[in-house]
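[1] model the following, please.
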Amino acid sequence: MHDSRSEPFQNHSSWYQANQDALMGALARVQAKLQAKVNGENPPEAPDRTLSPPSSLEQLCHLFGLSPFERDLLLLCAGMELDASFPALCAAAQGDSSKNYPTFSLALATLSQPQWNALTPDAPLRRWRMIEIGAGTVLTLSPLRIDERILHYLTGLQYLDERLKGVVEPFSVDSELVPSHQQLAQHLAAAWLQAFGKTPLPIVQLCGDRRSSKRAIAAALCQQVGLNLHILHAQALPTPSSELHPLLQLWAREAVLSHSALLLDCDATEDVTRNGAIALILERLHSPLIVSSRDRLQISLRPQIAADVRQPTPNEQRLLWQTALGDSATPLNGQVDLLVSHFNLNSPAIQAVCTEAFAQLENPRTEDSLSKLLWDTCCKQARPHLDDLSQRIEPGATWEDLVLPDTQRQILRDISAHIRQRAKVYEYWGFAKKGDRGLGISALFAGPSGTGKTMAAEVLAQELRLDLYRIDLSSVVSKYIGETEKNLRHVFDAAESGGAILLFDEADALFGKRSDVKDSHDRYANMEVSYLLQRMESYRGLAILTTNLKTSIDQAFLRRLRFVVQFPFPDASQRAEIWQRILPKQMPTEALDFKKLAKLNVAGGNIRNIAMNAAFLAADANESVTMKHLLRAAQSEYIKLERPLTDAEVKGWV
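    Coordinates of the predicted model:
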């Protein structure tokens, strides 16, 4: 794919001067033909000066297949811009002082080997927009003008066409690729080189949600085949075909002039109105094209080479961390392994984390250790993406706040142990080599509302120092086929790098007894459940489902979850314990009887509501919290629950 004749030599001063001399010599030859026409003489014939490396004029003729007549016609138009004698010569040669500009008629009468078809729309000069035809009633007598980009190219100057700026931009990456990405770039480069010369050249599709990694691979691919890389964001594409067609035409020419490939970035495009423009580019643009998208695009009329781009492997991430940390990696005592097991980051993200952590470490007001700073900064990596899709919960609960039977508490501690020891079991003890399936840590928290399911998730997040995000499944599920999977994919993809704990509320909205497939909606409903479980099984972090009714979930689905925790409705002794733990120590109280309070037949969530409402009542009365405040708050809570407050529950309170 490499072509030495199209390399940008303008940085070499010796070639630049030689190119200027060659261009002036070519213009002088055309000027002599004009003068001969004025004098009524036979035009002199003299070859243009050749250079090694070739001059810009030679490169242009080779790249676009210009005939000698088309070359001289272009030089005739260039002379108008570069030589002050050309306007007068054009007027004299046409016998009209007002026609001091080139025309096709003048070219046919003056230049050697004239060709009528040189000015047709499909001929190179007009197809590649090298010349512009001015206003006129007759085509052959209309003024001709050289395109500005072509004019500067002939003089040896390379720059991006002004009409493409704001839509297309140069792109390069200085950092080295990890071995797996380097191997992928080499594979794609070999495939492209093998296909070079075929029309059209295969499109390279880079798929997945690793946007920066895909761009780095695209840059490496282009470097290996000798191409420059420019990027076009799909959301910047004009949708009217009247604007899109000229844009594609300009880029096709620019790709040849600057020896470039185009990276069409479709990662951030959700606007369906852009689909037509994207499809047109895939079908019509025959210059080297790379597409970056989350999913594979359907391309029917073009050959393609598709590749899924994944994050660097754990070993590669470990090396990236050690390189970025330098001498600071050794004193961290295994912290790097912990970071690799919890967070799935690429090279730019790891560099950014280390830079930010070191900057905070140098701040005299910061007393945190480097280990803590690295961890907290990693947690922040996914926040900008997840904050748009879910609700982040600031964990405040601890094990002391959680009132559960010993069996359930032990299961929760087992979940915590699985998260902490992933690196050892998966990587060092070899379970990851058995396959990715089932490596995700998934759990179902089942029990009545208010029994502590969300609090348990907070406790785990607090102990593990991970972000906790709540996703309401009832808002994720869509009646439109395929939309539910799309919504779930966005959540998991956004969370993948940050190691967050995902809490899917209202699992009953998606799960249920496996339905018989009676129609397409039943089939897709089962597919949605399977997709969620599949993503949970492969998610590197902890994914938790909550449900108020475990019996509503099919056993076949339950078998695919690693943990199931049943949160029982608290008995009287547990309710008394909840009452004692729910009240803040600094809150003023007076004559509270926790044994009597425990007779209220409500769950922990309701107890918290009653306690807080009673605190507001007491604060408003400028009093300590007493049983009478709790009674009024309990009455309000039972009204909300649409339940009667029995005498047995509140007897002897006041």
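
[2] hey, let's count contacts and neighbours off CA atoms from now on
    OK.

[3] which residue is nearest the centroid of this structure?
    Arg211 (4.1 Å; CA atoms, centre = their mean).

[4] tally of neighbours for the residue lying closest to it once chain neighbours are set aside?
    Leaving aside its chain neighbours, Arg211 sits nearest to Asp267 (7.2 Å; criterion: CA to CA, 6 or more residues apart in numbering). Neighbours of Asp267 under the rule other CA atoms under 10 Å: 19.

[5] helix/strand/coil for Asp267?
    Here Asp267 is coil, with the state taken from DSSP: H, G, I helix; E, B strand; the rest coil.

[6] Provide a list of residues in contact with it.
    Applying CA atoms under 8 Å, 6 or more residues apart in numbering to Asp267 gives the contacts 209, 211, 292-294.

[7] and these, which is closest to Ala621?
    Here the nearest of the contacts of Asp267 to Ala621, counting by CA to CA, is Asp209; it sits at 56.2 Å.

[8] that closest one and Asp493 touch, don't they?
    Yes: between Asp209 and Asp493 there is a contact at 6.7 Å, judged by CA atoms under 8 Å.

[9] if you count surrounding residues, which of those two has more?
    Asp209 (22 against 19).

[10] off-centre distance for stretch 51-58?
    Distance of stretch 51-58 from the chain centroid (CA atoms, centre = their mean, to the nearest Å) equals 41 Å.

[11] now the end-to-end length of it.
    8 Å (CA to CA, to the nearest Å).

[12] and what of stretch 329-349?
    Stretch 329-349: ends 17 Å apart by CA to CA.

[13] and for stretch 299-316?
    33 Å.

[14] quick one, strands of the stretch 351-500 of the chain?
    Using DSSP state E, counting those that start in this stretch, the strands found in the stretch 351-500 of the chain span residues 391-393, 441-446, 468-472.

[15] which other residues reach the shortest one?
    Put plainly, it is strand 391-393. Against strand 391-393 from outside (CA under 8 Å, 6+ apart): 458, 467-471.

[16] next, count neighbours for the closest residue to Gln462 other than its chain neighbours.
    Spatial nearest neighbour of Gln462, excluding adjacent residues (CA to CA, 6+ apart): Pro395 at 5.7 Å. For Pro395, the neighbour count with other CA under 10 Å is 20.

[17] got it, and the one 3 residues further on?
    Using other CA under 10 Å, Thr398 has 15 neighbouring residues.

[18] pretty sure it contacts Leu464?
    No: between Thr398 and Leu464 there is no contact under CA under 8 Å: 11.2 Å.

[19] isn't Cys90 up against Lys99?
    Yes: assessed by CA under 8 Å, Cys90 is found in contact with Lys99 at 7.0 Å.

[20] looking only at neighbour counts, state which of the two leads.
    Cys90 (27 against 19).

[21] so what's the more buried one up against?
    34, 99-102, 106.

[22] 10 Å - rerun?
    31, 34-35, 37-38, 76, 80, 96-103, 106-107 (CA atoms under 10 Å, 6 or more residues apart in numbering).

[23] which of those residues count as buried?
    Among the contacts of Cys90, those classed as buried by 16 or more other CA atoms under 10 Å are 31, 34-35, 37-38, 76, 80, 99-103, 106-107.

[24] for the comparison step, fold the sequence that follows:
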Amino acid sequence: MTTATTSAAWCDANQAYLVAEFSRLKLRLGAEHDERLVAARVEAAHAALPAPAAIDTLTELFGLSAFERDLLLMVAGVEMDAELGRVCAAALGQSQAPRPQATFGLALAALDHSHWSALAAMGPLRRWRLLEVDDSAGLVNGRLRIDERVLHYLAGVNYLDPRLHPLLSPLPAPEIMAEKHRHVCRSVLERLRERASSYPVVLLSGDDVDGQADVAAAVAAHLHVQLYCVQADDLPGHSTEADAFAILWQREAALLGAVLLIHCHDGASSKAVVHLAERGSSPLFIAGRDVPSYKRATIRYAVNKPDGAEQRQLWEQVLGPATMRMSGTVDGVASQFSLSAKAIMTAGAGLRDVAESGSEADSALWNACRSVSRSRLEDLAQRLDPVSGWNDLVLPEAQQRTLRQIAAHAKHRLMVYQQWGFAGKGMRGLGISALFAGESGTGKTMAAEVLANELHLDLYRIDLSGVVSKYIGETERNLRRVFDAAETSGAMLLFDEADALFGKRSEVRDSHDRYANIEVSYLLQRMEAYRGLAILTTNMKAALDVAFSRRLSFVVQFPFPDQQQRESIWRRIFPAAAPVEQLDYAKLARLSMSGGNIRSIALNAAFLAADEGAAVGMKHLLQAAHTEAAKRERPLSDAETRGWV
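    Below you'll find the model as predicted:
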């Protein structure tokens, strides 16, 4: 796993050594040189090397014999030394050929310690693609070509093979790590050193993709090698291409001093992954949520997201002394978000100066955490911009108290579960789940917005009617994608139309019934384990299974507003900038409409008034109310609108 030193002094000495070696080969091929002088130059050039020459390193890495070494040098020399090319052409009787060449037959006749197996298909020269043979003229007389990557390596230029560039990404050693991940690093290093003669495959499973990469990169740094990462989906699927990739990578691992991390997204292994895992000999990391085992010896470690206490420690490393001035906020983000060390480092970039200045540091920290954790959910759910506050919410006192309890659970989860030890009493049920039940327009979505604003969280709406699939198992996969993406963000999840999945669970009569019950159980399980707040909404609470309701942390019934509550809603519905004229809120409250309908009426009335160039008045509201009633197919009674105009 060593690689040639690339200092300027070494490069010059390596070049001089190649020139001397080419002179030795010319002598073997019949050129007129002083043998003792050539040998002395070779010896002097070798002695001047501050580190082994590239050809000697390559010979050791791939186990070349003395003849294979000289054969590789001869083919390289034809490309690098014009005189050696002319000598080869003359020896082959091809002095007039436009391009000189080297052949295996020439090497067998001229070089010492020759052996036929040097160009065997499984010999190191051809197995590792160091040399290629144009066999149109036969193995003995065909032109030999050196791989360009190998030619540059011999000249002292070491770089990743361009054929692998599109697939591989270098990963630097992490700046910060969770302590439990450092422990994994130490354990991996011990196991690798114990079995250095035959490295096992290191399997890293769990939910922390960034943490798995950090572990692999930290191990590579301790081994003084470079880590490269490739996505399993990007590896070639055809057997021939998979074999070619495996050969190229193992050659690069030797030439560069590098190790590979393969990230598997869905736990499935392609042919290329299996090939690398079971036939390779260099260190290899395979990471993913659920990583399968392989025939080759493996060691497995779980690498999951840091818990709340560990995240706080990481924030202290990133923010430094400024952590003390925003301790409450740091506790909040550590409790609410499930961030990797890398995500914390990214979110914390630039925050230390803000925190030390004290200017809006708390909100900047929350916004930074929300920003780094959003991307995976954007394609799976609709992000809502929460604009409502507690003053906008018109509900009975009991419901208001329950909503504030939900907020308290979310705010103080780290203290209660970690510092007070409740997490040690069992992990089941530590998630916060709630059911909001009530007719359409009674404030369920607004209440979710209020909680999101209070907790400084993103709010995502998932329409369960769109998640549920008629295909067996597909609903569960859709739910898994949503929860897996949401785990990092700590976002509030608002599942609309819960009735689509959570009706009275049927007795099992066929496979579809059985899988429907499995899907319900799966969602309940994920809600209980989810670090954030998951809310379900339904218009028909009576249709829900009692067993399901028992597994929820909170159930909030949103009643249809009475006349007093409707008047309160009317008084709050118009923004301060909206011009209104002689509105009779007591009369408006006689209109039997939910809060959602009242908002629609107020908005439509505002457009009618704007079109007239007037302030919003009772006549505009009357017209808008009739439009809303027609939409609901429920005409307004005279009692509801008497005296409006």
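
[25] quick revisit: state the distance from the residue nearest to Arg211 of the first structure to Asp308 of the first structure.
    For Asp267 of the first structure, the distance to Asp308 of the first structure - CA to CA - is 13 Å.

[26] okay, and the common contacts of the two?
    Between them, Asp267 of the first structure and Asp308 share the contacting residues 207-210, 293-295, judged by CA under 10 Å, 6+ apart.

[27] sorry, back to before: shared neighbours of Thr398 and Leu464 of the first structure, anything?
    Glu458.

[28] tell me the counterpart of Ala432 of the first structure in the second structure.
    Matched by TM-score structural alignment, Ala432 of the first structure corresponds to Ala423 in the second structure.

[29] rewinding a little: would JSON lines of the contacts of Asp267 of the first structure with distance to Asp376 of the first structure be doable?
    Putting these into JSON lines (distance: CA to CA, whole Å) gives the following:
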{"residue": "Asp209", "distance to Asp376 of the first structure": "23"}
{"residue": "Arg211", "distance to Asp376 of the first structure": "23"}
{"residue": "Ser292", "distance to Asp376 of the first structure": "30"}
{"residue": "Ser293", "distance to Asp376 of the first structure": "30"}
{"residue": "Arg294", "distance to Asp376 of the first structure": "28"}
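
[30] and which of those residues is nearest Ile133 of the first structure?
    Of the contacts of Asp267 of the first structure, the one sitting nearest to Ile133 of the first structure (CA to CA) turns out to be Ser292, at 37.7 Å.

[31] can you tell me the element the equivalent of that closest one over in the second structure falls in?
    Here Ser292 of the first structure is matched to Ala287 in the second structure, going by TM-score structural alignment. Using DSSP states H and E, Ala287 of the second structure falls within strand 284-288.

[32] against which helices or strands is that strand packed?
    Strand 284-288 of the second structure sits against strand 201-205, helix 209-222, strand 226-231, strand 258-263, helix 271-279, strand 298-302, with contacts defined as 3 or more CA pairs under 10 Å, 6 or more residues apart in numbering; DSSP states H and E.

[33] quick one: the longest one aligns where in the first structure?
    Matched against the first structure by TM-score structural alignment, helix 209-222 of the second structure falls on residues 211-224.

[34] quick revisit: same list (the buried ones among the contacts of Cys90 of the first structure) but as CSV, adding distance to Val477 of the first structure.
    Below are these laid out as CSV (distance: CA to CA, whole Å):
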residue, distance to Val477 of the first structure
Gln31, 74
Leu34, 75
Gln35, 79
Lys37, 79
Val38, 80
Leu76, 66
Met80, 66
Lys99, 71
Asn100, 71
Tyr101, 67
Pro102, 66
Thr103, 66
Leu106, 70
Ala107, 68
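
[35] out of the residues you listed, list just those in helices.
    31, 34-35, 37-38, 76, 80, 106-107 (DSSP state H).

[36] of those, which is the nearest to Val167 of the first structure?
    Met80 (30.8 Å).

[37] let me see the contact set for the residue mapped onto that closest one from the second structure.
    Counting by TM-score structural alignment, Met80 of the first structure lines up with Val78 in the second structure. Going by CA under 10 Å, 6+ apart, Val78 of the second structure touches 22, 84-89, 99-102, 144-146.

[38] which of the residues you listed are buried?
    Buried among these (16+ other CA under 10 Å): 22, 84-89, 100-102, 144-146.

[39] of the residues you listed, which belong to helices?
    22, 84-89.

[40] which one of the residues you listed is nearest to Gly358 of the second structure?
    Looking across these and measuring by CA to CA, the closest to Gly358 of the second structure is Phe22, at 68.5 Å.

[41] returning to what we had before: mind putting the ones in helices among the buried ones among the contacts of Cys90 of the first structure into a markdown table with distance to Ile131 of the first structure?
    Shown next, in a markdown table, are those (distance: CA to CA, whole Å):
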| residue | distance to Ile131 of the first structure |
| --- | --- |
| Gln31 | 19 |
| Leu34 | 19 |
| Gln35 | 23 |
| Lys37 | 23 |
| Val38 | 24 |
| Leu76 | 11 |
| Met80 | 12 |
| Leu106 | 15 |
| Ala107 | 13 |
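
[42] where exactly do the helices run in the stretch 351-500 of the second structure?
    Counting by DSSP state H, counting those that start in this stretch, the stretch 351-500 of the second structure has helices at residues 351-357, 361-372, 375-378, 397-411, 413, 444-455, 464-467, 474-489.

[43] point out the most buried one among the ones you listed.
    Mean neighbour count (mean count of other CA atoms under 10 Å) peaks for helix 413 among those, with a mean of 24.

[44] show me what contacts the equivalent of Leu600 of the first structure over in the second structure?
    Alignment note: Leu600 of the first structure maps to Leu591 in the second structure; criterion TM-score structural alignment. Contacts for Leu591 of the second structure (CA under 10 Å, 6+ apart) come out as 563, 566-567, 598, 625, 636-637, 639-642.

[45] ok, these in the first structure, which still hold?
    Contacts conserved in the first structure for those, using both residues aligned by TM-score structural alignment, their matches' CA atoms under 10 Å: 563, 566-567, 598, 625, 636-637, 639-641.

[46] ok, of the residues you listed, which come out buried?
    563, 566-567, 598, 625, 636, 641.

[47] the strands in the stretch 501-650 of the first structure, which residues?
    Using DSSP E, counting those that start in this stretch, strands in the stretch 501-650 of the first structure cover 501-505, 542-547, 563-566.

[48] and those strands: which comes nearest Leu263 of the first structure?
    strand 501-505 (33.6 Å).

[49] between strand 441-446 and the closest one, find me the angle.
    30 degrees (axes from the mean of the first three to the mean of the last three CA atoms, to 10 degrees).

[50] mean shift of strand 501-505 of the first structure relative to the second structure?
    Strand 501-505 of the first structure: mean distance to aligned residues in the second structure after superposition is 1.3 Å, counting by mean CA distance after the TM-score superposition for the first structure.
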